[in-house]
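Participant: Mind looking at a prediction? Sequence and model below.
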Amino acid sequence: MNWALRLEELERKVTTAKETTGSAPRIESLEQLAQYIAAGEKPKDQWRIGTEHEKFVFCRTTLEHVPYEGENGIRAILEKLSEETGWSIIAEGGLPIGLKGDGASVSLEPGGQLELSGAPLENIHETCDEVHRHLDAVKKVCDPLGVAFLGMGFTPIATRAEIPKMPKSRYDIMRRYMPKVGDLGLDMMHRTCTVQVNLDYSSEADMVKKFRTSLALQPIATALFANSGLYEGRSSEYASYRAHIWTDTDADRTGLLNFVFEDGFGYERYVDYMLDVPMYFIRRNGEYLDAAGLSFRDFLKGELSILPGEKPTMDDWEDHMSTAFPEVRLKKFLEMRGADGVPWAGICALPAFWVGLLYDDAALAAAWDVAKGWTTEMREKLRLDAAQYGLKAEIDGRSVQDVALEILDISRSGLRSRARMGNLKEDETTYLDPMVKIAKSGITMGEATAKYFLEDLGGDAKKLFEEKKY
């Protein structure tokens, strides 16, 4: 291969990660911050589905997580994936850190996990097609490199020290800050994977209904999609160890946001919350400035110690909104964040689950009826118990298994009402089938995998990885 020509091709396709320079519109009033969220409102016929999923990247011979550099490293994978898909490379400091194309992107997580952030699509059939195209391209690129991908919520055998670190400046800032605010934040960054879905709202009132319902039911999704039952080659003692990690990461920016259930909640109250979330960073001239622990309220007054006299722009606000990690996150859409990384067949189930519940009025009302009587204390306990016990947890005198089956029925009715047909003339309800099977069994993916690994495979990690890889 002519590497000079190859370099020229790559350079033509490289786009630099968005740089905040301070020249974007300045924030003049708090109303602008609420208006930023309100700008996400869309009429129902324009509601879309954006699915994100992360996966671990490992070497098939050593089972080690793949480092950034090297012939089969993350950098090589990104470059080859760019060639395969035609997507542009996103670079930071001259280094490839992601890809962009077809309204979607591939991003690089702190421990080398690769994430597909999907395009906003109209139905679950399109979402599943997107997932298949992406994973097919990934396999085509990675099979010759001896590299494969694993869909789990927590890496099953690697220690924290064995996880490579990726060259993104914001992650360096987070690595320094995380140990100050929790014991498991570094594990969250480097040893977890998730599947998420981003959904729209039509108005502030619609946002509130969807936020409350999805936030209350997020632990049900956690239990249903729990898939992190192993920890460094032994039982994690949790159905979702990933969900447990989030309970000891950073209380200032995580959790169930109980104020969402209070009277008067809306855009302005969420802005108040975000203003109290400590900052991580500010981007100026292509560089990340360490603002960890500083106050955005001080920034609004021009009193930030690292930029004295300077006030923030709307780009700064957009960045800051991405640094809160509650179980449901509000930006210009609602982001469902409660599920573990799952096998290929389960990826499409998460958007189907939430679309069925939130995009049909009758289903949304029925789902809220299930959870509206739960108190703050009950919801908080459920969050902890769902992580540890999965479908065996209880809420309001019922098993989570029972609640999950009811919620799945409601979701199925919502999807059936949408009546979005695929190429095989099936509607979107078919994508719920893997989760219905799990809910009926009462045994989570994490529990089943841990038992299979420890008992049936006798702790043979190579066999486990080969069987569970994408």
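Facilitator: Cool, the structure landed.
Participant: use CA for all of it now, contacts and neighbours both
Facilitator: Will do.
Participant: Contact partners for the residue positioned nearest the centre of the chain?
Facilitator: In the chain, the C-alpha nearest the mean C-alpha coordinate belongs to residue 196, at 4.3 Å (Cα atoms, centre = their mean). Contact analysis of residue 196 by Cα atoms under 8 Å, 6 or more residues apart in numbering lists 51-53, 335-339, 350-351.
Participant: same thing with residue 77?
Facilitator: 141-142 are the contacts of residue 77 under Cα under 8 Å, 6+ apart.
Participant: any idea how far it is from residue 229?
Facilitator: Applying Cα to Cα, to the nearest Å, the value for residue 77 to residue 229 is 29 Å.
Participant: ditto for residue 173
Facilitator: For residue 173 relative to residue 229 (Cα to Cα), the value is 30 Å.
Participant: Please apply the same query to residue 107.
Facilitator: From residue 107 to residue 229 the distance is 26 Å (Cα to Cα).
Participant: mind listing what residue 110 touches?
Facilitator: Contacts of residue 110 by Cα under 8 Å, 6+ apart are 165-166, 168, 171, 189-190.
Participant: 7 Å - rerun?
Facilitator: Listed by Cα atoms under 7 Å, 6 or more residues apart in numbering, the contact set of residue 110 reads 165-166, 171, 189-190.
Participant: dropping in the other structure now:
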Amino acid sequence: MSGPSFVKDSPIAGRNELVEYVAAGEKPKAAWRIGTEHEKFGFRLDDLRPPTWEGERGIGVLLEGLTRFGWQRVEEDGKLIALVRDDASITLEPAGQLELSGAPLETIHDTCCEVACHLQEVKTVADELRLGFLGMGFQPKWRRDEMPWMPKGRYRIMREYMPKVGSLGLDMMTRTCTVQVNLDYSSEADMVKKFRVALALQPVATALFADSPFTDGKPNGYQSYRSHIWTDTDPDRTGMLDFVFEDGFGYERYVDYLLDVPMYFSYRGGNYIDLAGKSFRKFLAGELAELPGAKATLRDWADHTTTAFPEVRLKKYLEMRGADGGPWNRLCALPAFWVGLLYDGAALDAAWDLVKDFTREERHALRDGVPRHALKLPFRHARVRELAIEALKISAHGLARRARRNRHGADEAMFLDILMQIADADQTPAERKLELFRGEWNGDIDRVFREFAY
């Protein structure tokens, strides 16, 4: 989750300015970049508990230790809550999940180097503090009430509001981790086509990356429990956004959607003002009783865009949000999957041909069924596995045509190998862990921390 936006704090003149804000994300193809984000669970090596922010082995000390690598401090109320370096940042999710928001980079090779460097820096400091980090979609061992809370104002507001609109919102905040990629568009029409393909195929990514089969130390009946959690978090700001597939969809329609998403807060004077459930439309008109006469600014709008949580999110770029967190190679595979599909014209056409006749009911059946069944979910006359294999083939061809090679001459399609293996074996990461849990682990969930930590 984001912190306050670094956007000019000027009053919004009207709805058209909000449309222009999104349209300003348009970039020529030569300027398209890849922004990869991932979250991971910290744990103490001795008792496997998640570290608090405070204490000599806390997340605050970990962040302080990372400053030796040139990261600059970001504080809130005198507490270190984030780091920035160049165009990247390290931030804290509500229970201390550590997130890298990577810089906009040209190739998957660059992204993978960035991820590897980050994990090495984190491990260097974490080893000194006797901490480890685990990549999965859901915290496998600890209950919600055993998770710590980070000292960030927006999380206090969300913590109070979430139980009013869904039963799993606090689990989303404290016990989930994801990997996502942020990608560019060149025009409104390009955005629309990419948005539609990404929404229709998001369940395929969820299936391939499914890695959250445990809750409170036991199997939970799902392969991506993280994905399931979003179905009972807050219906006003989650879901498949059916209107994206309607005729006439574009920047204006998405802005109207965001205007109807209830607010969380306004960040003013260094403080988060609780506006949970309030109308951004009224804020535009200066009609909020909590901020008499105050009108929304562009920074308020930029912050508000981060508080909608659909499967694909539009800001000044498109965010692919459907995948569970995982190990290093899958952190590189997700951007490869989507770049191959969306950044090559022929691949984008082929991907659209693959999904354009999906009905609304089929898209929802995929979204609702994949969290439990993943690749084995029946779809039309086959299963999601066969759909995933077709999408992977299209992506691989798109990456091959991009021809962005490393110093050894390999193109970016190499990063799809792990996903090809998952699809070929017809076994998700979740199914592999369940096999171990029921077999050689003998029901001991603690083994996951030792055997799958970074």
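Facilitator: On my side now, so go ahead. Keep in mind it's a predicted model, so treat the numbers as computed, not measured.
Participant: returning to what we had before: tell me, of the contacts of residue 110 of structure 1, which are also contacts in structure 2.
Facilitator: Among the contacts of residue 110 of structure 1, the ones whose aligned partners also touch in structure 2 (both residues aligned by TM-score structural alignment, their matches' Cα atoms under 7 Å) are 165-166, 171, 189-190.
Participant: for those residues, which one is nearest residue 400 of structure 1?
Facilitator: residue 189 (28.1 Å; Cα to Cα).
Participant: in structure 2, which strand has the most residues?
Facilitator: strand 34-44 (DSSP state E).
Participant: which residues touch the residue nearest to residue 181 of structure 2 when sequence neighbours are not counted?
Facilitator: Nearest residue to residue 181 of structure 2, sequence neighbours excluded (Cα to Cα, 6 or more residues apart in numbering): residue 36, at 4.4 Å. For residue 36 of structure 2, the contacting residues are 101-102, 111, 180-182, 335, by Cα under 7 Å, 6+ apart.
Participant: make it 8 Å
Facilitator: So residue 36 of structure 2 contacts 101-104, 111, 179-182, 335 (Cα under 8 Å, 6+ apart).
Participant: Throw these into CSV and include distance to residue 305 of structure 2 and secondary structure, thanks.
Facilitator: Supplementary listing: the contacts of residue 36 of structure 2 in CSV, determined by distance: Cα to Cα, whole Å; DSSP: H, G, I helix; E, B strand; the rest coil:
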residue, distance to residue 305 of structure 2, secondary structure
101, 17, strand
102, 19, coil
103, 19, coil
104, 19, coil
111, 25, helix
179, 19, strand
180, 16, strand
181, 16, strand
182, 14, strand
335, 22, helix
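Participant: Please spell out the PyMOL selection for the buried subset of those.
Facilitator: The buried subset of those, as determined by 16 or more other Cα atoms under 10 Å, is captured in PyMOL by this line:
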select buried, resi 101+102+103+104+111+179+180+181+182+335
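Participant: Flag every buried residue along stretch 94-110 of structure 1.
Facilitator: 96-100, 104-110.
Participant: Could you work out the most separated pair of those residues?
Facilitator: It's 104 and 110 that sit farthest apart of the buried residues of stretch 94-110 of structure 1, by Cα to Cα, at 19.6 Å.
Participant: how near is the counterpart of residue 256 of structure 1 in structure 2 to residue 203 of structure 2?
Facilitator: The alignment partner of residue 256 of structure 1 in structure 2, by TM-score structural alignment, is residue 240. Residue 240 of structure 2 is 10 Å from residue 203 of structure 2, where distance means Cα to Cα.
Participant: Which one's more surrounded, the two?
Facilitator: Taking neighbours as other Cα atoms under 10 Å, residue 240 of structure 2 and residue 203 compare with residue 203 leading, 29 against 17.
Participant: What does the more buried one correspond to in structure 1?
Facilitator: Residue 203 of structure 2 maps onto residue 219 in structure 1, by TM-score structural alignment.
Participant: cool, residue 231 of structure 2 as well?
Facilitator: Counting by TM-score structural alignment, the partner of residue 231 of structure 2 is residue 247.
Participant: Over to residue 95 of structure 2?
Facilitator: That one, residue 95 of structure 2, aligns with residue 111 by TM-score structural alignment.
Participant: Provide the secondary structure category for that match.
Facilitator: coil (DSSP: H, G, I helix; E, B strand; the rest coil).
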